[in-house]
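this one's structure only:
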């Protein structure tokens, strides 16, 4: 599933090819995505000039001089740029024809993604209004996480994966960040000190920044690629490594289920 680093990699890869360009026309082959694509979407976007691309959580915001298109890649969605000679395949549901001659193509085999349109500020949209701060912003700090967690008995891992608390900390990144911070994923969120929360915030920022940086090596795939840009090779310490030696102490990595998600940790290094 595309997470924050993958969506940010997508934004960085597409921005130079979309910003300042006009969407000549759009073709929607399949409207039944997670939410139906509006029947008049093609009319709304045709002739619109793309002003800038932004990311909010896992949403890609395409600001135009007419309004804003909101993309969500869902479980299996991807955006890529192809030439007009590249024929659409079975799961290629949406095309935007650009004035450069390139086509922005959306592929989504499982159809859990979405393309929405708003004439208002997209940050105020129902899907985005409730979201917490960006994890790489100054608003996300140890003090913020400490104060937010007071009185909470839920696990710290489910806390940092809650998009109302902080956006974009997916399952892999939560496990890896907690390992770097030395905090057990099942520890009660309300019992963790301010100092340890600052370590956790630093770890989250480090893991996400490194993942985004590594994703940048795939930017060439956005033109004529295989439709899977930004899925970089992970260098993981604990995630998916149950039974393997911890890279720090050598003891076997353990796993458990928290919030219906597989969780990996070292019982010796994380307390």
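In hand now; what should we look at? Keep in mind the model is a prediction, meaning the values are calculated, not measured. Numbers count the residues shown, from 1 in each chain.

from here on, just use CA atoms for contacts and neighbour counts.
Will do.

and the residue lying closest to residue 181 once chain neighbours are set aside, helix, strand or coil?
Among residues not flanking residue 181 along the chain, residue 200 sits closest, at 5.1 Å (CA to CA, 6 or more residues apart in numbering). Recorded secondary structure, residue 200: helix (DSSP: H, G, I helix; E, B strand; the rest coil).

and for residue 158?
Using three-state DSSP, the structure places residue 158 in helix.

for it, list the residues it contacts.
258-259 (CA atoms under 8 Å, 6 or more residues apart in numbering).

tell me the spacing between it and residue 258.
Residue 158 sits 7 Å away from residue 258, going by CA to CA, to the nearest Å.

likewise residue 117?
According to CA to CA, residue 117 stands 35 Å off from residue 258.

which helices and strands does the host helix or strand of residue 206 pack with?
Here residue 206 sits within helix 194-215, counting by DSSP states H and E. The contact analysis (3 or more CA pairs under 8 Å, 6 or more residues apart in numbering; DSSP states H and E) places helix 194-215 against helix 4-18, helix 142-149, helix 171-181.

okay, now the one to match up with it:
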């Protein structure tokens, strides 16, 4: 699933490719992609003549800004955007096509059809369900360490699923939670309220650094994921534990282990990330 770094890379790609473009017409081939109160027929009509004025990202959501509307897009498992000349035949699994006035198409493809687009009046995009409950962005400016520590003190829950639920900090998914916990030397099953202040400080720093480094690298390519420019991310070469089951830990040489935590495959070093507290 695309996580924050991959989604941010898609946002940058879209900004480079179609910022300022005007929508001539829209085709929707799978109506369920269109979510919210505005259904696909109205969705297609409302966007005719609208100009793309900007792009934003909140957590794993991409926000398209138009003059009158905002389009909130969640890629889910395998959603992706491609820009092609309108004369190029549609690929399999193309579900939404924005025909642009300059003769190009912005195409949304999704093998599993899990992705969703929601059109709302401009100004309502950050108050819609899903976005309004998100935690802060994982940056030094937005992600306050003291608030993070005080919040974890109240949570008698394993740290990995807590970080995955997006309410403590936005944008973390399975790959980057594993990487941040490894960097901070914290076992994924540690109870959040058992973490000492220094451990939380290390985790706070690791979350910001891991996600920042991944954004710079264009994200991580797992299986078939590519960004909006059709390029594969490069962060997979920097992964320390994710997908490394049985491979020696880069710090101590102990083989990396894989377990299930909250139904998610979870990678960690049993020597560097000791389970010192189970409550």
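Now that the structure is in, tell me what you want to look at. Just so it is clear, the structure is predicted and the values come from calculations on it, not from any experiment.

enumerate every residue touching the residue nearest to residue 181 of structure 1.
Contact analysis of residue 200 of structure 1 by CA under 8 Å, 6+ apart lists 142, 177-178, 180-181, 183.

and the furthest pair within those residues?
Greatest spatial distance among the contacts of residue 200 of structure 1 (CA to CA): 142 and 180, at 14.9 Å.

what does stretch 109-119 of structure 2 rub up against?
Contacts with stretch 109-119 of structure 2, where a contact means CA under 8 Å, 6+ apart, come from 32-36, 38, 43, 69-82, 92-96.

so what does residue 212 of structure 2 match up with in structure 1?
Using TM-score structural alignment to pair residues, one finds that residue 212 of structure 2 aligns to residue 209 in structure 1.

if you could redo that for residue 106 of structure 2, that was the one I meant.
Using TM-score structural alignment, the equivalent of residue 106 of structure 2 in structure 1 is residue 104.

contacting residues around its match?
Applying CA under 8 Å, 6+ apart, the residues near residue 104 of structure 1 are 79-82, 95-98.

A strand includes it, no?
Yes. Checked against three-state DSSP, residue 104 of structure 1 lies within a strand.

run a quick neighbour tally on residue 45 of structure 2.
Neighbours of residue 45 of structure 2 under the rule other CA atoms under 10 Å: 11.

state the distance from it to residue 151 of structure 2.
Taking CA to CA, one finds residue 45 of structure 2 at 45 Å from residue 151 of structure 2.

same question for residue 66 of structure 2.
37 Å.

neighbour count winner among the two?
Neighbours were counted for residue 66 of structure 2 and for residue 151 using other CA under 10 Å; residue 66 has more, 22 against 13.

map the more buried one across to structure 1 for me.
In structure 1, residue 66 of structure 2 lands on residue 64 (TM-score structural alignment).

so who does residue 217 of structure 1 touch?
With CA under 8 Å, 6+ apart as the criterion, no residue contacts residue 217 of structure 1.

confirm it sits in a helix?
Yes. With three-state DSSP as the criterion, residue 217 of structure 1 is part of a helix.

what's the separation between residue 198 of structure 1 and residue 143 of structure 1?
For residue 198 of structure 1, the distance to residue 143 of structure 1 - CA to CA - is 7 Å.

please say which of the two ends up with more neighbours.
Between residue 198 of structure 1 and residue 143, residue 198 has the larger neighbour count (other CA under 10 Å), namely 19 against 16.
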